[in-house]
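>>> Dropping the sequence and predicted coords here.
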Amino acid sequence: MAHSHQLNQQIAADPAYRLVQRVCLAACIVLAPVVLFLGFAVDPTGGLGVPANLQGVAASLKGVSPLQIQGFLYLNAVTVYFFAPSFVGLGLLAMRRSPWLATAGMIFGLAGSLPFGIFVPLEALAFRAAASASTAAVFQSVDAQGSLLLLGGSWVVGHLVGYILIGMALLRSRAIPWWAASLFIVAVPFQAAGYGTRQNMLQLICFVLIFIGSLPAALAMLKGRDEAAPLT
């Protein structure tokens, strides 16, 4: 009850634009791991990865409905709209007491989340190439471009390092409970292991942990704990 009363007082005292900012950032903080979890959950390749192996993709697509493929692509398409702002919101929470770690976490997080949208056309092309040998050469040519390798590496390194730095910043700043901040760090090895072993379950565990840690962070954002204290 006390938390609810304090939150209502904070909302009533704030200008409308600050309320909109905080609500949007809080929503992104919570929805980012949800959208990522759903994307990995409906991945038609079952964690094989696209475009890692066209032969494996072709085998995994047998029996997969077109609706599941479209759902996977649409989830990945909207991910960037929640994922990138979530790093901004998490970084702002820790900015007052841990500015350098928070800034570094946001930079790495943005470097990892902003390229996410580029994977959607590659995935769509990979699914088409896996079903038709005539388009496989085109896919291989596109996928081999150095710029795409750069963006892929940026995604992997950026969001993993970003979560570690953000977790450290939140721990140091005490903007949220220590256990919630720790979950951002604890989740990273599951995601990294998921890439190495191509086990979707590990990636799902990662974003469940991120989601749990994000709930107190979103509440802190709504309460305005990211804002500087007024000058006296």
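Nice, I can see it. Numbers count the residues shown, from 1 in each chain.

>>> only C-alpha atoms for contact and neighbour calcs from this point on.
Fine.

>>> From the contact counts, what lies against the helix or strand hosting L92?
Assigned by DSSP states H and E, L92 belongs to helix 66-94. Judged by 3 or more Cα pairs under 8 Å, 6 or more residues apart in numbering; DSSP states H and E, helix 66-94 is in contact with helix 16-41, helix 99-113, helix 119-131, helix 146-173, helix 200-223.

>>> make it 6 Å
helix 16-41, helix 99-113, helix 146-173 (3 or more Cα pairs under 6 Å, 6 or more residues apart in numbering; DSSP states H and E).

>>> Could you identify which of those is most buried?
Highest mean neighbour count among those (mean count of other Cα atoms under 10 Å): helix 99-113, with a mean of 23.

>>> now that one against helix 66-94, angle please.
Helix 99-113 runs at 170 degrees relative to helix 66-94, counting by axes from the mean of the first three to the mean of the last three Cα atoms, to 10 degrees.

>>> Now the residue sitting nearest the centre point of the chain. Nearest residue, chain neighbours left out?
To find the centre residue of the chain, average its C-alpha atoms and take the closest one (Cα atoms, centre = their mean): that gives F83, at 4.3 Å. Computed as Cα to Cα, 6 or more residues apart in numbering, the closest residue to F83 that is not its neighbour in sequence is A32, at 4.8 Å.

>>> hold the first one in mind and look at this next one:
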Amino acid sequence: MTETITRTTGSADVRGLSRWTAAVILPIGPAAVALLRYFLPYDTVDDSSTMTSKVMAEPGRMSLVLWLGFIALLTLVPAAYSVGRMTRRRAPLLTAIAMFLVVPGYLALPWLAGTDQLLWSGTEAGLDANTITRLAETPHPTVAVAGVFFVLGHVLGTILLGMAMWRSKVVARWAAVAVIVSQPIHFVAAVIIPNHTLDLIGWGLQAVGFAVVGWAILRLRNDDWDLPAVA
């Protein structure tokens, strides 16, 4: 039994718009996180009391971080999907594992951003430092679970996604390497040797690598990007 697929006549072909949208979105999320990590008023390894005092000293900076986080939340998953869409034909297993890790990791971000929102809101509401600290130290158990999903997802998942870029040869090898090393650099800068400039470089490398994927998408023909609509 065979199925015949025919092109739709008289309907708009949105594949070009889809390609351009994917290309534009690709670097936005990692770039937003790069700036977020640079402007973050505290270090990841700070205790709750120190985090509270630093946010209370610079609430405007914390507000900027929250806006950047919001932008990242809207764009990181579509960006990862677009990279996977480019690599899955030539590196299907690597791409599948990477997406299995990185998408849930990015989706866990809102739970982690909740602490930052609490610190800013408590400051704006005029709460004292002890009260804000106590609230920050009493998270719901899902926050810890989200942390595990995020760390495994965005570190290991991004490494595998970069390896899929390397194997599939959809971009220059240097761009794949930039994505592969980006999150290990972030991990060192966030956890081992707190350094916001190094963190900016780490996430910035992922933004550059994703931008190169975006350029590769723009160079595709519509038929190479997606199937045409059918009647």
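Received it, and whenever you're ready, just let me know what you need. What you see is a predicted model; the values in this text were computed from it and never measured.

>>> one step back: in the second structure, what sits opposite the residue nearest to the centre of the first structure in the alignment?
Under the alignment (TM-score structural alignment), F83 of the first structure pairs with L76 of the second structure.

>>> Is that match in contact with P27, as I believe?
No - between L76 of the second structure and P27 there is no contact under Cα atoms under 6 Å: 8.7 Å.

>>> hang on, the earlier thing: right, and the residue nearest to the centre of the first structure touches P33 too?
No - shown here, F83 of the first structure and P33 do not form a contact pair, counting by Cα under 6 Å, at 7.7 Å.

>>> Could you check which helix or strand contains the residue lying closest to G209 of the second structure once chain neighbours are set aside?
With Cα to Cα, 6+ apart as the criterion, G209 of the second structure has its nearest non-adjacent residue at 4.6 Å, and that residue is A175. For A175 of the second structure, the enclosing helix or strand under DSSP H and E is helix 173-187.

>>> So which elements touch that helix?
If you count contacts as 3+ Cα pairs under 6 Å, 6+ apart, helix 173-187 of the second structure packs onto helix 157-168, helix 196-218.

>>> which bit of the first structure covers that helix?
Per TM-score structural alignment, the counterpart of helix 173-187 of the second structure in the first structure is residues 178-192.

>>> Go ahead and name everything in contact with the matching stretch.
Surrounding stretch 178-192 of the first structure, the residues in contact under the criterion Cα atoms under 6 Å, 6 or more residues apart in numbering are 160, 163-164, 167, 170-171, 202-203, 206, 209-210, 213.

>>> okay, these in TSV with distance to L48 of the first structure next?
Shown next, in TSV, are the contacts of stretch 178-192 of the first structure (distance: Cα to Cα, whole Å):
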residue	distance to L48 of the first structure
L160	19
Y163	23
I164	25
G167	28
L170	33
L171	34
L202	12
Q203	12
C206	17
L209	22
I210	22
G213	27
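
>>> of those, closest to L122 of the first structure?
For L122 of the first structure, the nearest member of the contacts of stretch 178-192 of the first structure is Q203. The distance, counting by Cα to Cα, is 20.4 Å.

>>> Against L227 of the second structure, how distant is the counterpart of Y17 of the first structure in the second structure?
Residue-level alignment of Y17 of the first structure against the second structure, with TM-score structural alignment as criterion, gives V14. Summarising the geometry, the distance separating V14 of the second structure from L227 of the second structure, computed by Cα to Cα, to the nearest Å, is 11 Å.

>>> Y81 of the first structure: neighbouring residues, count only.
17 (other Cα atoms under 10 Å).

>>> and it, how far is that from D43 of the first structure?
With Cα to Cα as the criterion, Y81 of the first structure and D43 of the first structure are 19 Å apart.

>>> again, but for T135 of the first structure
When Cα to Cα is applied, the distance between T135 of the first structure and D43 of the first structure equals 22 Å.

>>> The two: which has the busier surroundings?
More neighbours sit around D43 than around the other of T135 of the first structure and D43, counting by other Cα under 10 Å; the figures are 23 against 14.

>>> That one: what's it in contact with?
D43 of the first structure is in contact with F72, counting by Cα under 6 Å, 6+ apart.

>>> To which residue of the second structure is it aligned?
Using TM-score structural alignment, the equivalent of D43 of the first structure in the second structure is L40.
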